[in-house]
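# The following block contains a protein sequence and its predicted model.
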Amino acid sequence: MKLIFAGTPVFAAAALQALLEAGHEIVLVLTQPDRPAGRGMKLKPSPVKELALQHGLRVEQPLNLKTPEAQALVAEVGAEVMVVAAYGLLLPKVVLEMPVRGCLNIHASLLPRWRGAAPIQRAILAGDAETGITIMQMDVGLDTGDMLSVHPVAISDDDTAASLHDKLAAVGAQAIVSTLAQLAQCPAQVQPEEGVTYAAKLSKEEARVDWSLPAADIARAIRAYNPAPGAHTLLAGEPLKLWQAHAIAGSAAAGEIVRADADGVVVGSGAGLVVLTQLQAAGGKRLAAREFVAGRAALAGCVLGA
């Protein structure tokens, strides 16, 4: 098909690669403007832009799609479909109606559960057993459009947002290819009214660990905030980031380190114990518990968060 592709991060780049490999004609790529990154804060192109330029595709980076100039970019190419994946900009109604067969979104949840900005992280935080990819016909609402195909993905007990992202990116890439191949035979299904939840944008403040919560909730939060914004606490008054954890039975005062060895730093909570298996001190690198403990004096008895 003759497609416009709109996307920005790695999740979207996986879909663009799959569409190219499937032989679709990508007549225009829309992605967000280059952003400052790294220590030098130099402008860095998005993963989608980098991939598009490697393939000699036309790339445009409007600040938004509300201006006549930006809308003309979409109108003039005469695309059959616009495929949207984590683009990060709203599509006005006039733009949604420009492609002959509309705009399809690759959404990282089983709609109507987890509409919104952070569906991967919210699914882990909630303890969901599965999530998935929904290919959706876009409308003016927030992830409210009709569903064309649904592709479940199991959430494992050790999944982080990073690992689950990679699973979903791979599934989403194949899902959009298969949906486009059967578009004429894909009956659109209205999203059910029951089961709607919203995946609010993440904040650094909510990623601060509350050790009074149950251990299972804390462990899920640590995995959900990996890689961003990063679960964090204090150790002897200094910032400490937590990247991987699981819960076990036991009891101790909330935040108290009861054991620290090669198997993990074991911390009390509101119910159960949290085993921290990957940690990062301020100014340091991510370390497995074995390495983290080896470089420090006795940690048992210390209280995290104080």
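Ah, there it is. Residues are numbered from 1 along each chain as shown.
# For the rest of this, base every contact and every neighbour count on C-alpha atoms.
Fine.
# Just list the residues touching K93, thanks.
K93 sits next to D139, V140 when contact means Cα atoms under 8 Å, 6 or more residues apart in numbering.
# Check it against this one:
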Amino acid sequence: MPRPLNVIFAGTPDFAAESLQALLDSRHRVIAVHTQPDRPAGRGRKLAPSPVKRLALEHGISVYQPETLRAPEAQAELLALDADIMVVVAYGLILPKAVLGVPRRGCLNVHASLLPRWRGAAPIQRAIEAGDTESGVTIMQMDEGLDTGAMLLVRRTPITATMTSGDLHAILAKLGGEAIVEALDALAGEGLPATPQPETGITYAAKLSKAEAELNFHEPAAALAARVRAFNPWPVAWCTFDDDRLRLLMADASELAAGEAHSAPGTLLDHDGEALRIACGHEGREVLRVTQAQLPGGKALPVSDLLRARAERFTIGLRLGRHDEEASA
């Protein structure tokens, strides 16, 4: 059997920690971990280690936390580790050309999309928002571009009609861990063919912002439902609700009932005990069914529970969201 590879692991959030755990459970040797510097977290804003750092320390692995990898001293530390390969998963720092060539076998990235679709910062959320029916992970040989390197391994998974970004995140994190171990096993032996990414089908997954989480009920029901699922658990879709904000965590697209007249977008048509039916789309001719929501100061609840507790807040005919000229633009 070929000898195990000596691996530097670079990653920061929970998604990356899943791949690190898979490598720790494999026959390969994680000789060092690079992660983002500790950041303020929680109400007290105390410095907190990343999930990757916590896991590395639990296993007695040396942790490096440079502010940048462009600094000569950071590059010297990497070179001194004498690694076979570097595995990068949601690290958060750009790897300059000088770093890409430090490990003998280069740097591999676990990317949460089927490249070249959804290069960039938020591939999981953008795939759901766009209505994609499939996602996956790509093990990529890193180069100087933004997620442009050759593909070594691809693993796929369906996106179901009720899947949130949180659901898909958990699936892809596990799949990524399995795929990177499989890739390293192959590279330690006979190797893996590197396939250049196609020049067609390239899309970019822009970073999420809180500003885009406000829903516009003039948009089609399918687009709104996809955005609700894409923005769960963050930044969470919302709409104005009287003088409050109603956060929407699960929804699906529906149609007007037989004989039901269309209403202005944002109108609460009714609630059947299980969902809030909100008019949306062109002239309010479609329906967004909201099945999980959250009132200010409350918990995220199934709408059935929310109605039992606060039915008086959900008056039929109430207008939700902005309904001025700006909303209809």
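Good, I have the coordinates. These numbers come from a predicted model, not from an experiment.
# For the residue nearest to the spatial centre of structure 2, what is the enclosing helix or strand?
The residue lying closest to the centre of structure 2 (Cα atoms, centre = their mean) is I124, at 4.0 Å. Assigned by DSSP states H and E, I124 of structure 2 falls within helix 123-129.
# Just give me the mean distance for that helix relative to structure 1.
Compared with structure 1 after the fit, helix 123-129 of structure 2 shows a mean deviation of 0.5 Å (mean Cα distance after the TM-score superposition for structure 1).
# Next one: the residue nearest to the centre of structure 2 from L246 of structure 2, what distance?
Taking Cα to Cα, to the nearest Å as the measure, I124 of structure 2 falls 24 Å from L246 of structure 2.
# swap in G131 of structure 2?
Distance from G131 of structure 2 to L246 of structure 2, by Cα to Cα: 23 Å.
# Same question for L276 of structure 2.
From L276 of structure 2 to L246 of structure 2 the distance is 12 Å (Cα to Cα).
# who's more crowded, these two?
Taking neighbours as other Cα atoms under 10 Å, L276 of structure 2 and L246 compare with L276 leading, 24 against 18.
# counterpart of that one in structure 1?
Superposed on structure 1 with TM-score structural alignment, L276 of structure 2 falls opposite V265.
# end-to-end on stretch 21-37 of structure 2?
Stretch 21-37 of structure 2: ends 20 Å apart by Cα to Cα.
# my bad, stretch 230-238 of structure 2
So stretch 230-238 of structure 2: terminal residues 12 Å apart, Cα to Cα.
# Quick check: buried residues in that stretch?
Applying a neighbour-count criterion of 16 or more other Cα atoms under 10 Å, one finds A230, F231, N232, W234, P235, V236, A237, W238 buried in stretch 230-238 of structure 2.
# what's the distance between the residue mapped onto the first one from structure 1 and H165 of structure 1?
Counting by TM-score structural alignment, A230 of structure 2 corresponds to A224 in structure 1. For A224 of structure 1, the distance to H165 of structure 1 (Cα to Cα) stands at 11 Å.
# Give me the common contacts of the two.
What both A224 of structure 1 and H165 touch, as defined by Cα under 8 Å, 6+ apart, is the set I120.
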